[in-house]
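Sharing a model prediction with you, sequence too.
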Amino acid sequence: MVRGQLVRTAMEVRDGHRHGRLKDPVEAECERSCGGDGEEGEHARAVLLGEWGFSLEELYSLALRFFREKEGKAFHPLYEEKLRLVALHKQVLLGPYHPDSCPEVGFFDVLGNDRRKEWVSLGNMSKEDAMTEFVKLLNKCCSLFAPFVTSHKIEKEEQERKRCEEEQRRRLEEEEQERRRQEEERQRREEEQRLQREEEERRQAEEERERLEQQKQQIMVALNAQTAAALNKQQEVTAVAVSAEARRSAVPPGAGNGLTANGAPAESLDKEVELDSVGELMENSPRGPVFTVNLHSAPAATTPLITAPSMWTRPQIKDFKEKIRQDPDSVITVGRGEVVTVRVPTHQEGSYLFWEFATDHYDVGFGVYFEWSDSPSTAVSIHVSDSSDEDEECEGQSEEEKAQKLASKPQVDEVVPVYRRDCHEEVYAGSHQYPGRGIYLLKFDNSYSLWRSKSVYYRVYYTR
């Protein structure tokens, strides 16, 4: 009996909270911004996604993860806010409330009845509107949700940057491979053309050799024919001489000598004429071709403006921190979500900047930039900022004012990109040659850490 009275009293108190009060301002704002499926709801979602830098599904997934992990630990929402968040999650997961798709809730299940009524009150709200309202309500309930999303946004941008760099590297490799393939194809064609030319030259040389051989054979045949004719003539002359010897007694002395003396010179003259004709044929033979070679020179390379830094680590972290503790100005605290920038102007007597740093128990992000501005002072200064400083500075400014402010800033070049360093295990050190007159910006980045501050022990100095 007493238990029944307590249950009825709890239900009356619950109904009084549900029906005897004005609508909660958070719920009213969410209904105004996301209550319809028309152009206003689409515009509100577009503005929300533009502010956070994620798609609606990604942003809702981050919000749901944050709610499950941090609810009751990092933040404590009101009873009505938690009911609203649970109902919106069911609306996204299962759609509008339908008795057939949900189990019956007992009469004494106060929490279950409240959740069901809150779910029923959403009506036919679309999935996109429910996700948008969930994100907005969670952001109203907990101030830590915005830094949580910002850290994931930075991580996403870093992953996107690495992906773009990987695609660029892969594209350059493909272009280099294509260039090499074309170069190999060009060399192959040139080699084929060279072999074809050599083959054509060998063929022409062979044809010329065969032609000369044929000419030689023809000349030999002609010479043999002339030699045979000369022998026949010699035989005739000999026969005439024999006949003349037989008639010597009848012929006057010296008559036969004239015939014999005139035969030999005639034969000799014919042979000289034939040999001269052979020499003329040999002199008129064609000569070999002449080849030329062209040489080309390669272009010269250029050098970058800023040289690459030198970085190393050493294990003597305990001795290093003990020495740095003696100078309180060399120990800085980087708060959670903060970025501390140590500005070190270049010295007119120096040419290199050296830096060393370490932390106590946790890592910290570190990077080096060079600002091209001439500082009248050589003193080291420290600037502390967080992830929301830049957004607050840009609020209320027009695009023209933002452009003028950006143009008035000095040029800044990256020397060492900001990455998380395990400086709680080793001392991180490095050096860089001055590119000119300016200011070095040593950034200690703790924006990714929402819960811990970091103590940084650092030392900077210049050398000639």
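Alright, I've got the coordinates.

alpha carbons only for contacts and neighbour counts from here, please
OK.

Distance check, Pro265 against Gly258.
Using Cα to Cα, to the nearest Å, we find Pro265 at a distance of 12 Å from Gly258.

Next, the contact list for Glu174, please.
By Cα atoms under 8 Å, 6 or more residues apart in numbering, Glu174 lies in contact with nothing.

any idea which element it lies in?
helix 145-246 (DSSP states H and E).

and the next element down the chain from that helix?
Next helix or strand after helix 145-246 toward the C-terminus (DSSP H and E): helix 255-283.

Now do the buried residues in that following helix.
Buried residues in helix 255-283, counted by 16 or more other Cα atoms under 10 Å: Gly256.

other SSEs contacting it?
On a contact count with 3 or more Cα pairs under 8 Å, 6 or more residues apart in numbering; DSSP states H and E, helix 255-283 meets helix 145-246.

Next, the angle from the helix it packs on to helix 255-283.
Orientation note: helix 145-246 sits at an angle of 180 degrees relative to helix 255-283 (axes from the mean of the first three to the mean of the last three Cα atoms, to 10 degrees).

let's bring in a second one:
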Amino acid sequence: MSVIVRKNSSNDERSVNPAATANNQTSGLNGVASDDADTKEIWDLLPLPDLYSTVVEIYRKVKDQIKMDYHNRVLLLAYYKQEKYGSYGPEKDTNTGYFDLVGSDRRKKWKGLGNLSKEDAQREFIKLFEIVSGGKLKEWINQKLEEKRMQEQIRIFQMVQKKIDNGEIPIHLLQAAGANLRSILSSTNNGDVADGGANIQSVSELLKRVETSNGGTAVLAASLWCKPNAAREFIEQIKDGKETRLVVGRGETVTVRVGTSDDAFAIFWEFVTENYDIGFGLSFIPEPSDPDEVSTEYELLPVTRRDCSVDIVMGNHQYHTKGTYLLKFDNSYSLLRSKVVYYKVYYHKPTL
């Protein structure tokens, strides 16, 4: 028996009847006001504050390389000032000199924004820059995100190297990984992604296998893989089940809580979406041995966006103690779309 908990943008949590969830959609964040059709897909890439900061980074890098008329350049600067300082005031604009014509025009635009909110200033900056970019902004954002992902892979690579050198990764886990990590590390050109991206990913997966312990209770990391091009077949097989369909509203996170089974030793899960991606993460809360003991939540898989409208995302985890799994379906980054998830959870029992 699973329990479903919804969490929307206002941090309101509530238990939900799975059968009722199948046919009812719960709204989370309101959509972005007055979006242009060409920019709608951009809002799903990141939460608004992160999206804005990413777009500003891109703007600073390409502003001198793209054609931008004077009016739009000044207006972008005005939106930037409004977002950073709020409504115009002389005390906030001390750097504009008497002969600074650009600064004077920017000040007029800034004044004209009135009491425009910080969030609306962010949105207007993004929408205007999308127009100025000639429709290339989404591509630039994805390139920036990929760049950051590679930087994170290199960071993980360096962390594993340090842990191995310091003897912090137990030898039995290195053996269980089925790979000579020192060979992988030495063959990857100091984390050069172009030549060693696959090896960095292998190292990243190994790091996730390192166990943590609390009072002698070992919690091993989970496994995750995909079954290609099988999503439509999966939906047809399970679509009639009452507890297999989940609607995750826009701006919402839904957590499915599943307890361990006494006569099994592993839990498995599979899920797909009707369309688009969904964030997914997995945590485990061991059952305390002492009723007065505070429960500890272990993050087995961090919440990460998964493209699962074509492939089935599958995974498992072996447990050695009683507890509760938290399967987290995250749509908090999407301001415009709800996501329909089909999933199933089952146990693996020992063979007699």
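Cool, the structure landed. Just so we're clear, the structure is a prediction, and the values are computed from it rather than from any experiment.

where does the TM-score land?
Comparison of the two superposed chains (TM-score structural alignment, normalised by the length of structure 2) gives a TM-score of 0.46, and 213 aligned residues with a Cα RMSD of 5.3 Å.

and for Pro265 and Gly258 of structure 1, which residues touch both?
With Cα under 8 Å, 6+ apart, Pro265 of structure 1 and Gly258 have no common neighbours.

is it true that Ala266 of structure 2 touches Tyr347?
Yes: between Ala266 of structure 2 and Tyr347 a contact is recorded at 5.7 Å, counting by Cα atoms under 8 Å.

Which strands or helices does the helix or strand harbouring Gln151 of structure 2 pack on?
Using DSSP H and E, Gln151 of structure 2 falls within helix 137-165. Packing contacts for helix 137-165 of structure 2, counted by 3+ Cα pairs under 8 Å, 6+ apart, involve helix 48-62, helix 193-208.

Any chance of these in JSON lines with distance to Ala20 of structure 2 and mean neighbour count as columns?
Shown next, in JSON lines, are these (distance: least, Cα to Cα, whole Å; neighbours: other Cα atoms under 10 Å):
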{"stretch": "helix 48-62", "distance to Ala20 of structure 2": "31", "mean neighbour count": "15"}
{"stretch": "helix 193-208", "distance to Ala20 of structure 2": "36", "mean neighbour count": "17"}
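
Could I get these in CSV, plus columns for distance to His317 of structure 2?
Shown next, in CSV, are these (distance: least, Cα to Cα, whole Å):
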stretch, distance to His317 of structure 2
helix 48-62, 32
helix 193-208, 12
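
On the three-state scheme, Val367 of structure 1 is what?
Just so we're on the same page, residue 367 of structure 1 is Gly rather than Val. Secondary structure, DSSP: H, G, I helix; E, B strand; the rest coil: Gly367 of structure 1 is strand.

How about Met314 of structure 2?
strand.

Enumerate every residue touching it.
224-227, 268-271.

Now, of the residues you listed, which are buried?
Applying 16+ other Cα under 10 Å to the contacts of Met314 of structure 2 flags 268-271 as buried.

And Lys144 of structure 2, how far from Leu51 of structure 2?
Separation of Lys144 of structure 2 from Leu51 of structure 2 (Cα to Cα) stands at 11 Å.

Over to Ala176 of structure 2?
Distance from Ala176 of structure 2 to Leu51 of structure 2, by Cα to Cα: 40 Å.

what does Gln161 of structure 2 give?
For Gln161 of structure 2, the distance to Leu51 of structure 2 - Cα to Cα - is 32 Å.

what ranges do the helices span in the stretch 251-352 of structure 2?
Per DSSP state H, counting those that start in this stretch, the stretch 251-352 of structure 2 carries no helices over any range.

What of the stretch 351-464 of structure 1?
According to DSSP H, counting those that start in this stretch, the helices that the stretch 351-464 of structure 1 contains are 389-394, 399-408.

Buried residues, the helix or strand harbouring Leu6 of structure 1. List them.
In this assignment (DSSP H and E), Leu6 of structure 1 forms part of helix 2-19. Residues of helix 2-19 of structure 1 classed as buried under the neighbour-count rule (16+ other Cα under 10 Å) are Met11.

Same list (the helices of the stretch 351-464 of structure 1) but as JSON lines, adding distance to Val2 of structure 1 and mean neighbour count.
As requested, the helices of the stretch 351-464 of structure 1 are exported to JSON lines (distance: least, Cα to Cα, whole Å; neighbours: other Cα under 10 Å):
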{"stretch": "helix 389-394", "distance to Val2 of structure 1": "58", "mean neighbour count": "10"}
{"stretch": "helix 399-408", "distance to Val2 of structure 1": "68", "mean neighbour count": "11"}
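
Tell me which of those lies nearest to Ala239 of structure 1.
helix 399-408 (124.3 Å; Cα to Cα).

Doesn't Phe67 of structure 1 lie inside a helix?
Yes: assignment of Phe67 of structure 1 by three-state DSSP places it within a helix.

ok, for it, nearest residue in space, not its chain neighbours?
Leu138 (7.7 Å; Cα to Cα, 6 or more residues apart in numbering).

what does Ile156 of structure 2 give?
In space, Ile156 of structure 2 is closest to Ser204, 6.1 Å off (Cα to Cα, 6+ apart).

roughly how far apart are Gln83 of structure 2 and His71 of structure 2?
In this structure residue 83 of structure 2 is Glu, not Gln. For Glu83 of structure 2, the distance to His71 of structure 2 - Cα to Cα - is 18 Å.

For these two, indicate the residue with more neighbours.
Shown here are Glu83 of structure 2 and His71; by other Cα atoms under 10 Å, Glu83 has more neighbours (20 against 11).

For that one, pull up the helix or strand it's in.
helix 70-85.

Who are the packing partners of that helix?
Helix 70-85 of structure 2 packs on helix 101-112, helix 118-132, going by 3+ Cα pairs under 8 Å, 6+ apart.

Check which residues of the first one are buried.
Judged by neighbour count using 16+ other Cα under 10 Å, the buried positions of helix 101-112 of structure 2 are 103, 105-107, 109-110.

Repeat that for the longest one.
The neighbour-count criterion (16+ other Cα under 10 Å) identifies 118, 121-132 as the buried residues of helix 118-132 of structure 2.
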